[in-house]
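Peer 1: Could you look at this predicted model? Sequence included:
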Amino acid sequence: MTSTEASTKPGGARVAIQKFGTFLSGMIMPNIPALIAWGILTALFIPVGPFPNEGLASIVDPTIHYLLPILIAGTGGRMVYETRGAVVGAFAVMGAIAGSDLLIDAFNEANPPVDGGAPLGYVHMFIGAMILGPLAAWVMKQLDKLWDGKVKAGFEMLVNMFSAGIVAFLMGLLGFYVIAPVVNWIMSIVGGAVGWLVDTGLLWLASFLIEPAKVFFLNNAINHGVLTPLGTSEVATDGSSILFLLEANPGPGLGLLLAFSIFGVGAARATAPGAAIIQFAGGIHEVYFPYALMKPVLIVALMLGGAAGVATNMLLGTGLAGPAAPGSIFAVVVQAGLVGVPNVLGVLLSVVIATAVTFVVAAIILRASRKRDLARAEAGDDGLSAAVAKTEAAKGRKSEHLSNLAGGAAAGGAATGTATEAGVPAVASEPIRKIVFACDAGMGSSAMGASVLRSKIKKAGIEGVEVTNKAIANLDGSEDLIVTHKDLTDRARLQNGRATHVSVENFMNSPKYDDVVTLVGESNQSE
C-alpha cells in the first residue's frame, strides 16, 4: 500500500451511521426530481389545492403508492448489482406494497371507523423499498456467483433470465409475508411518535437531534429514512408537510455564519460571508459545519435556532409541498409557493426567526470567548483548519470562499501526520485517463472539486482525461485515479483497489491538485 493510499481507518458507530445514511441518500437523491414533480401535482390539483382537478388528482395516489417506491427500490438494487439488481429489487417491493395493503384492508374491515372517523390509511412502502431493493439485488448477486463460469455455452441467457425471475418472485413473497407487516409496524410507531410531537406542540424538540446530526453528517438516515417518507405521506392528504423543513431550513446555518462574519476572528471571520452566500443561496449546508466544530458549544445556537424555526411553522401551520433539495432558500420558496402565498410568508418568517435566534446565541458565545480567540489567532492558530479536517468527514467542501480557509486547513492537515499528507505518487503504474472525485452523495462539493481539477488539467494542455464526480457507492472499478476526503479513502479503496487513491483535506483548494496534474501528464506521455 502506498503512502497515498493509506489513510485514517474509519470506525465506530458514527462512521457506520454515516455509511448507512449515505446508502439511503444514494437511493433517495436520484429520485428527488420525481418527488418534486409529484409534489407539484399534489399541491396544485388535490381537493385542498388551489386548482382542484379530479382527473389530474387521480395521478397522485398511484404515483406515491407504486411509482415512487418502485423507483427507490430499483435505484437501491442498481447500486448493489446494476440492472439485474434494479429489476429484482423493483419487483420485490411490489410484494411488500400488496402485502401492506391487504393488512390495512383487513384491519379496516375488522375495525370499522366510528363517529365519522377515517379508516386507517395505506402505508406507502418507502422503507420497504429501501430494504427490499438492495436486499433482493444482493441475493441475486450472491446466487450469480455460485454458477459463474459453470453454465454451458448457449444456456447463459436462459439461466440468467430464469434465475432473476425466480429470485424476484421469491423476494416478492418475502416482501408480502415478512417485510410488509414489519414496515407497517415501524411506520405505526414512527408515525405515532411524530404525530404525538405535533399534537403536543413538541415537534420543535426534533431540532435538538437534527442539528447536531447535521454537523456530524449523521442526518441522512433521519432525513431520508424517516422524514421524507412521512412528509410525502402528509403531502398526499394535506398538500404540504412541516417535516420537509426540519432539516432543510437554511436559517440556523445563516445565523451562525453571520455571527462569525461580525464577531469571529482570523480566517473564520474572513471566509464566513462567502460561506453564508453559498449556504443560503446554494443550499450547501456543510459549509457552516467547520464553524460550528471550532466551538462545539455553538451547536447549541443551531439547535435553538432550528427549534425556533420549527415552532414558527407549527404556529402558522406552514410547510413545503415536497423536499427542498438542495436546502437553498430558492428551493424552499418554490416548494412553499406551491401551497400558496400565505404559506410562503410563513415559511420565510420561520427562516428569519431561525436565523435571528441562532445569530443572537452564537454572537453571545463568540463575544464571551473573543479574547482567547484573538490570542490564538495571533499565535497563528485560529482553530478553523482543524475544524475543516473534522468536518470533511463525509461530503467535502463546496465554496470558493471556503478555499481561503482551506489554505490554513491544508497546512494544519499536513501537521496532523496522516499518511496521505506524504504527497501524490511521483509515478503512475499505468496511464491515467479516468479521474473521479468521490464523496458520500456524489454531488455538491465533489462536483466543485472535479471542476477545479478539470480546469487545471485543461490549462496544462492535457487531453483525453475524463474528470467526473460520483458517490463512493457507485465506483465501478474503471477509475484510474480517485480523489476523496481522507476519512473516506478506505471506503473508496474497497470499491476500487486498483486505482491510485489521493486523499485531500479540502476538495476546493488542495495543494495536491498541481501534483495530480503533473502525475496525469507524465503518465499519459509514457504510453
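Peer 2: Okay, I see it.
Peer 1: C-alpha only now, for contacts and for neighbours.
Peer 2: Fine.
Peer 1: May I ask you to confirm that H65 is in contact with H124?
Peer 2: Yes - with contacts defined as CA atoms under 8 Å, H65 counts as touching H124 at a distance of 5.3 Å.
Peer 1: list the residues that contact both of these two?
Peer 2: By CA atoms under 8 Å, 6 or more residues apart in numbering, H65 and H124 have these common neighbours: I97.
Peer 1: Between those two, which is the more surrounded one?
Peer 2: H124 (25 against 18; other CA atoms under 10 Å).
Peer 1: The more buried one - that's part of a helix, no?
Peer 2: No - going by DSSP: H, G, I helix; E, B strand; the rest coil, the assignment for H124 is coil, not a helix.
Peer 1: got a list of what it touches?
Peer 2: 64-65, 69, 97, 229, 233.
Peer 1: try this one side by side with the last:
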Amino acid sequence: MATTTRPARSGGMRLHVQRFGTFLSNMVLPNIGAFIAWGLITALFIETGWITTIGDALGYSGGYGFVEDLGAWGSGAEGTGIVGPMITYLLPLLIGYTGGRMMYDDNLRGGVVGAIATMGAITGASVPMFLGAMVMGPLGGWSMKKLDALWAHKIRPGFEMLVNNFSAGIWGGFLAVVGFVVAGPFVQAFSNLASNVVDVLVESNLLPLTSIFIEPAKVLFLNNAINQGILTPLGTTEAAEVGQSILFLLEANPGPGLGLLLAFAVFGRGAAKASAPGAILIQFIGGIHEIYFPYVLAKPKLIAAVILGGMAGVATNLLFGSGLRSPASPGSIIAVWAASPPSSLLGVTASVLIAAAVSFVVAAFLLKLDKDDDGDLTAATAAMEANKGKKSSVSSALTGARTARSERPIRSIVFACDAGMGSSAMGASVLRKKVHGAGFDDVTVVNKAISNLTDDYDLVVTHEDLTDRAEQRTGSAVHVSVSDFMSSPRYDEIVEMLKRTNAAPTAEEATAAAAPDGAAVPGRQATAPAADGGLARLTGDGNGDGSDVLAIESIVLDGSATTRDEAITEAGELLVAAGAVDPAYVQAMHERETSVSTYMGNRLALPHGTNEAKPAIRRTAISFVRHPRGVDWNGKEVSFVIGVAGAGDDHLKLLGRIAEVFVDPEQVARLEAAQSPADVLAVLGSLQPA
C-alpha cells in the first residue's frame, strides 16, 4: 500500500508547487515590460551605463548632467532620477495590483486594494518590496472579495457607490498599516537572510551547485516557484544595490538548452534529429526553454548535460563578475543581451557560449554511447505536457502534424466573450446543441469571460474582434472566430473538425443524441415535459412583485428606439425599473457595445454590461424589446433586443433556451406575432433547459 501511495503523494506535491509557481509568475510576467523598461533606463543612464561608457571611450569631456539626472536613484533634492522610484514604488505596486486583481476574479477593486496594501509594505522596509507585494497584493484582493460578499445585494438602492468606495478605502488603509508594521519588516528580514545565504554560496564558490536543483526543476516545470518566488526578488534587490545580479542568469541562461539541441541536430536520429534545428530557433531566439524538455524526458540521462552546462555558465559569470540588470524574460539571447550592463556583456556572452559548449559535449558523448534510437519524442512531449499541467504551445514543432493543434482530439470547447454573461452563453448553447446532436456527447461546451480563460481547452470560439485577446491566454488551443453567434457556418465546420479528430459516434449514438427531448430511443430514458411548459422557471413565482427573471413589465412589444444606442438604453432602463441593476449598469452596456458588438444573428441583439460592471447587478434579470420596424445595429437589422444582467450563473440556462428559440424559425414567427407580454412568455417558457 505504501508503494502505491507514494507516487500519488509526490505528484500531488509537485502539482502544488507548480500551481504556486504559476500563481507567482502570473503576478510577475504581465509586468515584465515594466522590469525591462527599468532595466533599459538603468543600463543607459546610470553612472556606469552605456551612454557614459561609450562617451568616455570616445573621449567625450563634457558633462552628463541630463543623463546623470535621469539615472539618479533619488528625487527632489537628491536628483531628478527615475531609476530609484521605479524599483522602489512602480514595480512592487504593479505586482501588488496584479495579484489583488487576480484574487478578486479580475475585478479592479481587488487590484486597487492590493496596491494600497502593497504601499504599506513598501514604506515599511528599505529593500525593494517584491516579496511583500506578492503577499500583500493577493491578500488585499482576496480579503476585499470576502468582505464584499458579506453585504452583496443587501445595500439599499442609491448607497452602493458610498459603501463600495468607503469599504475599499477603509479596508485598504487597514491593510496598508498591517503591511507597514508586519509585512515590510518581515520581508526585509527574510531578504537579508536569503541575501546572506547567496553571499556565502558566492564566496565559497558553491553557487554553480544550484544548477543541480534548478535544471531538473525546469524540466518538471517547478522553475516558476524558484524563479519568480526567489531569484527575481533577490536578484532585483541585488541589482538595485550593485547594478547587476548573477541570480537573473541561474535559470534564464539559454546556453544549456542550446548545447543539448545542437547535439541532437548533429548526432541525433529520427524525429529528434529532424526537429532539433527548428527547436533551436524557438529556444535560443524565441526564449521558450520548454521546447527542449521532451528531449531530456525521452532520454533522462541527458539531464546530466544541462546540469553540467548550467554549472559551467554560472562558474563563468562568477569568474567574470558578470550579471544582468533585470530579469531576462523570456530566456532569449536577445533578452539576455538587452539586460546586460556594458561591463558584463563579455562575461554574459561567454557564460552562454561555455554553457552551450559543455552541454553539447556531454550530450553528444551520451548520444554516441547510446546505440538505441533517440526515444519516443511524441510520448516524451505528452509527458512534458503532463508535467506542465496543460498543453504546450510549442509541442507541434517537435512532433509535427501528428500532434498539430487542429488534428488533436477535441474534448473541451469554450465559447468566450468579454463579460461571459450574455453572448458567449448564447453561442455556447447553439454550438453545444450542434455538437451533441452530432453524437459527440463526451465533448464539453462551456462559456467564460476572456479574463477567466486558462490554457486548458482544446478549442476556443470567440467573436472575431476578441480572438487576439483569447489567443494570448490560450495559446495552445485551436481558435475559431465567428461574427454571427446564432447561425454561424463556423459551427458546422467545428462539427466537421470533430469528425476528423475524434472517434466518430456509432449510428446508435448519433441517433440517440439527435433525438428530441422526450423522444424514446433505445438506451435513453425519455424526458417528460414540465407540466407548466417551463414558464415558472422563467418567471420565478409569477407573483408580479418584480422578482421575476423576465417580468411582465420588462417586455415591450413596440420599442420606441430608432438607433442602436437608443435601443440599448431602452433595454437597460427596463432592467433598472425592475430593480435588477443600478443606473450605472446602462452606461456599462454602452461601453460593452463599443468594445464588441452584441449582435447575435437572426435579427437578435443581446446587450449587456462589461465584466467590471457586475457589482452594479443586484439580481439576475432580462428585458425583452421588440422593434417591428427594425433597428440598424452596425449594419445589421435587429428586431429583438434582449437586455441581460447576470448576477451569477443562474441565467445561463435561460439564455440557452432563448438561443433555441432564435434558431427555430417557427418560434421566431410566434414572437413576431405576439400580441401581449404573456404571448412572449409562452414562447420563451415553453422550452426545456438547455
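Peer 2: Yep, it's here. The model shown is predicted, which means the values in this text are computed figures rather than measured ones.
Peer 1: Let's have the contacts of H124 of structure 1 in CSV, adding secondary structure and distance to W147 of structure 1.
Peer 2: CSV is the format used below for these (DSSP: H, G, I helix; E, B strand; the rest coil; distance: CA to CA, whole Å):
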residue, secondary structure, distance to W147 of structure 1
I64, helix, 38
H65, helix, 36
P69, helix, 31
I97, helix, 31
P229, helix, 38
S233, helix, 42
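Peer 1: Can you list the buried residues in the top helix by length along structure 2?
Peer 2: Assignment by DSSP state H gives helix 2-28 as the longest helix of structure 2. Going by neighbour count (16 or more other CA atoms under 10 Å), the buried part of helix 2-28 of structure 2 is 14-15, 17-28.
Peer 1: Ok, stretch 401-418 of structure 2 next?
Peer 2: Going by 16+ other CA under 10 Å, stretch 401-418 of structure 2 has these buried residues: 403-406, 408-418.
Peer 1: right, and the pair among those with maximum separation?
Peer 2: Across the buried residues of stretch 401-418 of structure 2, the longest distance by CA to CA is 30.1 Å; it joins T403 and D418.
Peer 1: so where is stretch 306-319 of structure 1 in structure 2?
Peer 2: Residues 310-323 of structure 2 are the counterpart of stretch 306-319 of structure 1, counting by TM-score structural alignment.
Peer 1: Tell me how far I278 of structure 1 lies from A106 of structure 1.
Peer 2: Taking CA to CA, to the nearest Å as the measure, I278 of structure 1 falls 51 Å from A106 of structure 1.
Peer 1: who's more crowded, those two?
Peer 2: The neighbour comparison of I278 of structure 1 against A106 (other CA under 10 Å) goes to I278, with 23 against 11.
Peer 1: How is that one assigned, secondary-structure-wise?
Peer 2: Under three-state DSSP, I278 of structure 1 comes out as helix.
Peer 1: In contact with it, which residues?
Peer 2: Contacts of I278 of structure 1 (CA under 8 Å, 6+ apart): 284, 287, 398-399.
Peer 1: Pull the number of nearby residues for the alignment partner in structure 1 of I155 of structure 2.
Peer 2: Correspondence of I155 of structure 2 to structure 1, assessed by TM-score structural alignment: V151. V151 of structure 1: 13 surrounding residues under other CA under 10 Å.
Peer 1: And V151 of structure 1, how close does it get to T391 of structure 1?
Peer 2: 49 Å.
Peer 1: Next, count neighbours for V424 of structure 1.
Peer 2: Count around V424 of structure 1 with other CA under 10 Å applied: 23.
Peer 1: again, but for G71 of structure 2
Peer 2: 24.
Peer 1: Surely it is in contact with I82?
Peer 2: Yes - with contacts counted by CA under 8 Å, G71 of structure 2 reaches I82, the gap being 6.6 Å.
Peer 1: per the alignment, P92 of structure 2 corresponds to what in structure 1?
Peer 2: That one, P92 of structure 2, aligns with P69 by TM-score structural alignment.
Peer 1: got the contact list for that match?
Peer 2: Contacts of P69 of structure 1 by CA under 8 Å, 6+ apart are 93, 124-126, 128-129.
Peer 1: where exactly do the helices run in the stretch 251-400 of structure 2?
Peer 2: 255-267, 270-280, 293-298, 303-320, 333-338, 345-369, 377-388, 396-399 (DSSP state H, counting those that start in this stretch).
Peer 1: Which among those helices is found nearest to N611 of structure 2?
Peer 2: Here helix 377-388 is closest among these (CA to CA), at 29.5 Å.
Peer 1: now the angle between helix 270-280 and the closest one, please.
Peer 2: 50 degrees (axes from the mean of the first three to the mean of the last three CA atoms, to 10 degrees).
Peer 1: Tell me the first helix or strand C-terminal of the helix or strand hosting G76 of structure 1.
Peer 2: If you go by DSSP states H and E, G76 of structure 1 is part of helix 68-110. Once helix 68-110 of structure 1 ends, the next helix or strand along the chain (criterion: DSSP H and E) is helix 126-146.
Peer 1: how close does that following helix sit to structure 2?
Peer 2: Superposing on structure 2 and averaging over aligned pairs (mean CA distance after the TM-score superposition for structure 1), helix 126-146 of structure 1 comes out at 0.5 Å.
Peer 1: Now do the buried residues in that helix.
Peer 2: Buried, per 16+ other CA under 10 Å, within helix 126-146 of structure 1: 126-141.
Peer 1: closest to N313 of structure 1 among those?
Peer 2: For the buried residues of helix 126-146 of structure 1, the nearest to N313 of structure 1 is F126 (25.4 Å; CA to CA).
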